[in-house]
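>>> structure of the sequence below:
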Amino acid sequence: MKITFCSSTSEVITEIGRRVKETRLAVPLTQHDLAKLTNLSQRTISSLENGNDVSFSTIIEVLRALGRLQSLEIMIPEQGIRPSQIAELGKPRERARPKKQVQGEWKWGDEK
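From the prediction side, this is the model:
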């Protein structure tokens, strides 16, 4: 299954579990071996592979043990500086600030 914007959370979790299981079998490792490598219980590994909700730190440990932690770099790449940012600001943006309200500007609910 391809994970898309329209995939439900449970579908995504199930698909991640399926992919982790395929990767574990390709290595090859048993659930018991993977549990030892990650200091997690075999039950936690089984839960992940069966599509049950587990913590993100569990997924990180499993990916690390399977040699796939770099996959997170693809999933959430570091944001580079856009040329337009340099031209507009002269430096990379560090945080977003709310726009200041112009004095005298009317907003709904301000009427008295």
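
>>> only C-alpha atoms for contact and neighbour calcs from this point on.
OK.

>>> test my guess that residue 10 contacts residue 51.
Yes. Residue 10 lies in contact with residue 51 (C-alpha atoms under 8 Å); the separation is 7.5 Å.

>>> now show me the structure for the sequence below, then we'll compare the two:
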Amino acid sequence: MDSDRVSALIGQRVRQYRLNQDLTQEDLATLANVSLNAVKSAEGGKSTLPTYVAILQALGHIDNLLAAFPDEGVSP
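Take a look at the predicted model:
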């Protein structure tokens, strides 16, 4: 899967998380302490990692992001 497709899927999931919580984009922007344009960009799959972190924290889904980077411990 190419990076554009992955970005689009992440944006779709952020949008679905927001809608499942019955939040407007404006509500989410306020909760995440980001701009409305930042939320719109994130849902469009065009954002930065710090913005996704803020949004996922606000939505209570930060564990989903952290699951992509499991702690493998120290390799000998």
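
>>> drop the TM-score for these two in here.
The TM-score (TM-score structural alignment, normalised by the length of structure 2) is 0.90; 76 aligned residues with a C-alpha RMSD of 1.3 Å.

>>> coming back round to it: residue 10 and residue 51 of structure 1: who's more crowded?
It is residue 51, of residue 10 of structure 1 and residue 51, that has more neighbours when counted by other C-alpha atoms under 10 Å, with 17 against 12.

>>> and the residue nearest the centre of structure 2, how far is that from residue 24 of structure 2?
Structure 2 has residue 52 as the residue nearest its centroid, 3.7 Å off, counting by C-alpha atoms, centre = their mean. According to C-alpha to C-alpha, to the nearest Å, residue 52 of structure 2 stands 16 Å off from residue 24 of structure 2.

>>> got it, and residue 58 of structure 2?
Distance from residue 58 of structure 2 to residue 24 of structure 2, by C-alpha to C-alpha: 13 Å.

>>> who has more neighbours out of the two?
It is residue 58, of residue 58 of structure 2 and residue 24, that has more neighbours when counted by other C-alpha under 10 Å, with 17 against 13.

>>> state the distance from the more buried one to residue 14 of structure 2.
Residue 58 of structure 2 is 11 Å from residue 14 of structure 2, where distance means C-alpha to C-alpha.
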